[in-house]
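K.L.:
sequence plus the predicted model coming up.
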Amino acid sequence: MDLVKYVQEKYIETKDFPVFKSGDSITVYYEIREGAKTRTQFFKGTVIQIRGTGRTKTFTIRKMSGDVGVERVFPMNMPALQNITLDRKGKVRRARIYYFRELRGKKARVKDVAYTKK
């Protein structure tokens, strides 16, 4: 087990992103390679869960694209991850808000928490 931790600390670089939790609305900017070209794409949605610790930490974001819910899991130290911006802080009582998947319309809103944007 110590060997795995050693390799993770040695070879996986950490990036500085804002601190966020479940219920927060964030925008994730990541790089996409199409052949020889690279471009930046963003995914904007609500954080459903944060899983893992240290360098293997992942987070799941959910957004509505029309009537279809789209979820995406991002590793925190993915090399293609460029930036994360915190759009709104949300107030939820749970760390993993799976019940959010079944909610539609006005019920699918998360209460805002007043905060200062840095």
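P.N.:
Now that the structure is in, tell me what you want to look at. None of these values were measured; they are calculated from a predicted model.

K.L.:
drop to CA atoms for contacts and neighbour counts, all remaining ones
P.N.:
Noted.

K.L.:
excluding chain neighbours, give the residue nearest to residue 77 in space.
P.N.:
Taking Cα to Cα, 6 or more residues apart in numbering, and ignoring the residues beside it in sequence, residue 77 has residue 14 as its nearest neighbour in space, at 5.9 Å.

K.L.:
let me know the helix or strand that the one you found is in.
P.N.:
Residue 14 belongs to no helix or strand when assigned by DSSP states H and E.

K.L.:
tell me which residues in the biggest strand by length in the chain are buried?
P.N.:
Of all segments of type strand in the chain, defined using DSSP state E, the longest is strand 37-51. For strand 37-51, burial by neighbour count (16 or more other Cα atoms under 10 Å) applies to 43-50.

K.L.:
just stretch 105-118 next, same as before
P.N.:
Burial within stretch 105-118, assessed by neighbour count using 16+ other Cα under 10 Å, is assigned to residue 110.

K.L.:
so how far is the first residue of it from its last?
P.N.:
Chord length of stretch 105-118, first to last residue, is 30 Å (Cα to Cα, to the nearest Å).

K.L.:
second one coming, line it up with the first:
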Amino acid sequence: MHHLVQQFEQEQMVGKVVPDFHIGDTVVVKVKVKEGERERLQSYEGVVIAKRNRGMNSAFTVRKISHNEGVERVFQTYSPQISDIEIKRRGDVNRAKLYYLRDLKGRKARIQEKIVAKKDIKKKAVKVKEETVAAE
């Protein structure tokens, strides 16, 4: 039974392109918002403070400061509501979860930028390949 669920999850993830972002990175998540009959894209920019890797149930938390108030939002990584994830800048942190940012304000809540080699600046993306799903 577990094998069937795993295979179904792999089939659902095929073709979904997710950039290779890490904790501390500043990202822009474009979310599809439906208002009545029309649908539009809403951008949410902030720092990734947590990631949860669980296959199809993977999620990440983005924190931003809006009108001097901290706002956090949890996104499902493979959700059809997410149109695009763009990496604005890389952060250099030594923790897996940045929950300590909740208590910091102003300049103390800043994250040092990671210096990346020129060859690594290109946007890397993790794409689930159809071959791995077909092999199972």
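P.N.:
Arrived safely, thanks for sending. Quick caveat, the model's predicted, so the values are computed rather than measured.

K.L.:
what's the TM-score here?
P.N.:
Taking TM-score structural alignment, normalised by the length of structure 1 as the basis, the two superposed chains have a TM-score of 0.92; 118 aligned residues with a Cα RMSD of 1.4 Å.

K.L.:
hmm, back to that, could you dump the buried residues of strand 37-51 of structure 1 to CSV with distance to residue 2 of structure 1?
P.N.:
Conversion of the buried residues of strand 37-51 of structure 1 to CSV gives the following (distance: Cα to Cα, whole Å):
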residue, distance to residue 2 of structure 1
43, 35
44, 36
45, 36
46, 35
47, 31
48, 31
49, 27
50, 24
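
K.L.:
just give me the closest of the residues you listed to residue 102 of structure 1.
P.N.:
Distances from residue 102 of structure 1 to these, taken as Cα to Cα, are shortest for residue 48 (12.4 Å).

K.L.:
mean shift between the longest strand of structure 1 and structure 2?
P.N.:
Strand 37-51 of structure 1 differs from its equivalent in structure 2 by a mean of 0.3 Å after superposition (mean Cα distance after the TM-score superposition for structure 1).

K.L.:
structure 2: matching residues for that strand?
P.N.:
Using TM-score structural alignment, strand 37-51 of structure 1 corresponds to residues 38-52 of structure 2.

K.L.:
so who does residue 93 of structure 2 touch?
P.N.:
Residues in contact with residue 93 of structure 2 (Cα atoms under 8 Å, 6 or more residues apart in numbering) are 23-24, 111-112.

K.L.:
all strands for structure 2, in order.
P.N.:
Using DSSP E, strands in structure 2 cover 17-19, 26-35, 38-52, 59-66, 69-76, 82-89, 125-127.

K.L.:
would you turn those strands into a markdown table with distance to residue 2 of structure 2?
P.N.:
Converted to a markdown table, the strands of structure 2 look like this (distance: least, Cα to Cα, whole Å):
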| stretch | distance to residue 2 of structure 2 |
| --- | --- |
| strand 17-19 | 25 |
| strand 26-35 | 31 |
| strand 38-52 | 20 |
| strand 59-66 | 21 |
| strand 69-76 | 21 |
| strand 82-89 | 27 |
| strand 125-127 | 23 |
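
K.L.:
do you know which of those strands lies nearest residue 107 of structure 2?
P.N.:
Set against residue 107 of structure 2 and scored by Cα to Cα, those come closest in strand 59-66, at 12.1 Å.
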